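Undergrad: from the sequence below, what's the structure:
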Amino acid sequence: MDAQTTQRGRDENKPQPPARRSQQPPEHHQTGEQGGGQERKPKSSLRDRLREHWILSLVGAGVLIVAAIAALLYWLDVRDYEWTDDAFVAARSFSISPKVSGYVTEVPVTDNQHVNAGALLAKIDDRDYKIALDQARAQVAAAQANIDNIQAQIDSQHEQIKQAQAQLEQADAQLKFAQQEEARAKDLLEKGAGTVQREQQTHSDLNAQQANDARAKAALIAAQLGIKTLEAQLESAHASLQQARAQQAQAELNLQYTNVTAAQPGRVVELTGAVGTLAAAGQSLMMFVPDDIWVVANYKETQLADMRPGQKVEFTIDAYPNRKLTGHVASVQPGSGTAFSLLPAENATGNYVKVVQRVPVKIVVDHWPADLPIGPGMSVEPWTKVR
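TA: Predicted coordinates for the structure are as follows:
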């Protein structure tokens, strides 16, 4: 009894090995309203879920089919268009400058104002130009008076020519009579019926009439030469009149140039002219943007295979993305943009790298919106239907 008790105490003092964990999974209990634990059901498969929610499955499948059809239709439509974001509004803007110099006395326009063709943009002091016009008109009047004077001299010279011709005819008649008288006196002297004195007298009269006839001829020639001189003076006077009239026309133009007007409808921008400014001829007073504007789209050269004039274009302006505008292709530039730049590219080098070039395409807009301020330089995104 004592030995068994001693052996049992030794066995209790020996260290015991750890207990082996059970391979069975722990039981999961659920606390329900009934308070009893139940075993968890296994997860359902995807097929079972689809069967369980068959209405939602049909709706989802229908949405996917509609989305696929819409994507296909969109792709079929988009592939017929060429798009670029390298486009902008363009116009032939120019500077407004006076053609004559002077002080600016009036500027009836302001910045960004729209004006019609012929509207007054600025006015130059015109007092000097009115004086110049009066002087030119006086020169025209003087030249005209000179012509009238020469014309009167020519008319008088014509009368002198007629008088000289009459005197020449009279001298010719007297010369003819003197010749006849001298012949009769000589004949009578030869027959013995006349005297030497008579023959000498008739001969002297003949010489006098010959001199008179020569003088009449010289007077006629002088009168005829005088008319040529006057006609030459008349031509010179006509030239002086034309010159004076040209100066008058120039003076009238200079007076008109004091009114700087708009040659076409458009908008005034960058106004620098002000009343009191001394403006020189050719000095810029303002910039002018005509109403005639268009779109320049720089398409890649790989996008031009099917692009032709007349094709429809739809585009939006970045400033007004909610407004879609329409137009058509007017022309395609025969060459890339770099070919017409100040320093065109030179590709004949050993380190040549091919780069897709941009070609400007002019797009004419059907109708610009009147309620939107649109001007050159504004960015545009055009879609050109090429197929």
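
Undergrad: drop to CA atoms for contacts and neighbour counts, all remaining ones
TA: OK.

Undergrad: where along this protein do the helices fall?
TA: Ranges of helices in the chain, per DSSP state H, are 2-13, 46-52, 54-78, 127-191, 196-257.

Undergrad: let me know which of the ones you listed is the nearest to Ser341.
TA: Closest approach to Ser341 among the helices of the chain (CA to CA): helix 54-78, 33.0 Å.

Undergrad: from the chain's centroid, how far away is the closest one?
TA: The chain centre lies 52 Å from the centre of helix 54-78; the measure is CA atoms, centre = their mean, to the nearest Å.

Undergrad: cool, stretch 77-85 as well?
TA: 31 Å.

Undergrad: how far does that stretch stretch from start to finish?
TA: 19 Å (CA to CA, to the nearest Å).

Undergrad: mind putting the helices of the chain into a markdown table with distance to Gln357 and mean neighbour count?
TA: Converted to a markdown table, the helices of the chain look like this (distance: least, CA to CA, whole Å; neighbours: other CA atoms under 10 Å):
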| stretch | distance to Gln357 | mean neighbour count |
| --- | --- | --- |
| helix 2-13 | 96 | 9 |
| helix 46-52 | 55 | 11 |
| helix 54-78 | 23 | 12 |
| helix 127-191 | 54 | 17 |
| helix 196-257 | 46 | 17 |
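
Undergrad: now those helices as JSON lines including distance to Glu314?
TA: As requested, those are exported to JSON lines (distance: least, CA to CA, whole Å):
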{"stretch": "helix 2-13", "distance to Glu314": "98"}
{"stretch": "helix 46-52", "distance to Glu314": "46"}
{"stretch": "helix 54-78", "distance to Glu314": "12"}
{"stretch": "helix 127-191", "distance to Glu314": "53"}
{"stretch": "helix 196-257", "distance to Glu314": "43"}
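
Undergrad: between those, which one is closest to Pro334.
TA: Using CA to CA, the helices of the chain put helix 54-78 closest to Pro334, at 26.6 Å.

Undergrad: let's see this one next, to set against the first:
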Amino acid sequence: MLSRVSRHVATGLAALIGIAGLVAILYAWKLPPFDAGLMVTEDAYVRGQVTSLAPQLSGIVANVGVQDYERVKEGDLLVKIDDRIYRQKLAQAEATLDAAKASLENAEQDRKTAEARIESAKAGVDSAEATLKLAEANVQRSDKLRERGVVAERTSEEQTLARDQARAARDQANAELETSRQNLASIITNRQSLEASVESAEAAVQLARIDLDNTEITAPVDGRLGEVSARLGQYVTAGTRVATIVPDKVWVVANFKETQVRGMKVGQPVNFTVDALGDAPLSGRIQDFSPATGSEFSVLAASNATGNFIKIAQRIPVRIAIDPDQPLAGNLAPGMSVVARIDTSPGGPGTAIAADSTQSPYPRHR
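TA: Take a look at the predicted model:
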């Protein structure tokens, strides 16, 4: 009798152990009757726009006005490079600009002088034309008088010679007028060259000012500094990292398996915890989905067209915007590990978010 009871107890314990194991397996794999719509991933991290700051020119570090991890505002001076050389370059460029402007002003005065010479040459042409007309009239009168025997042959010849001289003077006046016009055209052409020289000098001044401004490295946005690597007296070149800055805006990127994203929608609520903050709950919403799996963005893309094939579930990055007005959200920093949870079950909190399936690139299949 006792042996039979013992067998029944052993059988019951074995059944309970088997049921417990089955329940554990169902729970671990999130199979029914447990909530299979709750998608969880530990492959998630806080992200932010971590920016490396570097000079655009070379020089000696003259001042480092910040320390590691210090909070700064946009425009705050971080690092200053010795600017003596760049100030002299600016002064040199400004002097070149002044000389170019002076040359342009001289060209303007030369143009006015050339225009006055043209007017004078025109007056000379008019005078020569008048003299020539008078000489031609004298010749005509002398010829008539010579034919009647009133004047001597010599007098007629003198009038003819005077007419020829007047004609030569007229031609010379026309030549001087043309010379004055060509001189004006040359001055105008030279003025265009001088105007280009002024523009080039102005551009050189602007470049020199930009270089001078670039000797001061300022914070591009509000945020906190990472490591400040610049040291007083250090020689830096263009591109040398002197500091990093992390803006206040952060978000979460959760890499869900492709089998988990079915039913996820833009705007769907997300619950997550951060390892550095313990089990404190935080919330957010799906902001966007990656256009491709993470493997497509890798430097060395895998090729499945060779050898034996083993199917491996790929992961799709999901960008999660963090809900505002959460006290712990201010403690989030890029790189922190996150555990993200999204309820995709029918009737879950995301069901009414996007009734239009176009808002979800991965609609739930039933």
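
Undergrad: of all the helices of structure 1, which one is nearest Leu343 of structure 1?
TA: helix 54-78 (36.9 Å).

Undergrad: what does that closest one rub up against?
TA: Leu50 (CA atoms under 8 Å, 6 or more residues apart in numbering).

Undergrad: can you give me the neighbour number for the equivalent of Ile317 of structure 1 over in structure 2?
TA: Using TM-score structural alignment as the criterion, Ile317 of structure 1 maps onto Val274 of structure 2. Neighbour count of Val274 of structure 2, defined by other CA atoms under 10 Å: 20.

Undergrad: and what of Arg262 of structure 2?
TA: So Arg262 of structure 2, with other CA under 10 Å, has 19 neighbours.

Undergrad: again with Ile17 of structure 2
TA: By other CA under 10 Å, the residues close to Ile17 of structure 2 number 12.

Undergrad: if I look at the nearest residue to the match of Ile317 of structure 1 once chain neighbours are set aside, how far off is Gly278 of structure 2?
TA: Leaving aside its sequence neighbours, Val274 of structure 2 sits nearest to Val338 (CA to CA, 6 or more residues apart in numbering; 4.5 Å). From Val338 of structure 2 over to Gly278 of structure 2 the distance is 10 Å, taken as CA to CA.

Undergrad: cool, and Gln92 of structure 2?
TA: Distance from Gln92 of structure 2 to Gly278 of structure 2, by CA to CA: 61 Å.

Undergrad: buried set for stretch 96-108 of structure 1?
TA: The neighbour-count check on stretch 96-108 of structure 1 (16 or more other CA atoms under 10 Å) flags 96-107 as buried.

Undergrad: now do stretch 67-83 of structure 2
TA: For stretch 67-83 of structure 2, by 16+ other CA under 10 Å, it's 71-72, 76-83.

Undergrad: equivalent range in structure 1 for that stretch?
TA: Using TM-score structural alignment, stretch 67-83 of structure 2 pairs with 110-126 in structure 1.

Undergrad: stretch 123-130 of structure 2 now?
TA: Under the criterion TM-score structural alignment, stretch 123-130 of structure 2 matches residues 166-173.

Undergrad: quick one: average offset of that stretch versus structure 2, please.
TA: With mean CA distance after the TM-score superposition for structure 1, stretch 166-173 of structure 1 departs from structure 2 by a mean of 0.8 Å once superposed.

Undergrad: same question for stretch 239-248 of structure 1.
TA: Here stretch 239-248 of structure 1, set against structure 2 after superposition, deviates by a mean of 1.1 Å using mean CA distance after the TM-score superposition for structure 1.

Undergrad: so what touches that stretch?
TA: With CA under 8 Å, 6+ apart, stretch 239-248 of structure 1 has contacts from 133, 136-137, 139-140, 143-144.

Undergrad: ditto for stretch 77-87 of structure 2
TA: 59-66, 208, 211-212, 215-219, 230, 242.

Undergrad: and the gap between Ser290 of structure 2 and Phe297 of structure 2?
TA: Applying CA to CA to Ser290 of structure 2 and Phe297 of structure 2 gives a distance of 10 Å.

Undergrad: between those two, point out the one with more neighbours.
TA: Taking other CA under 10 Å, Ser290 of structure 2 and Phe297 do not tie; Ser290 has more neighbours (14 against 9).

Undergrad: what does that one align to in structure 1?
TA: In structure 1, Ser290 of structure 2 lands on Gln333 (TM-score structural alignment).
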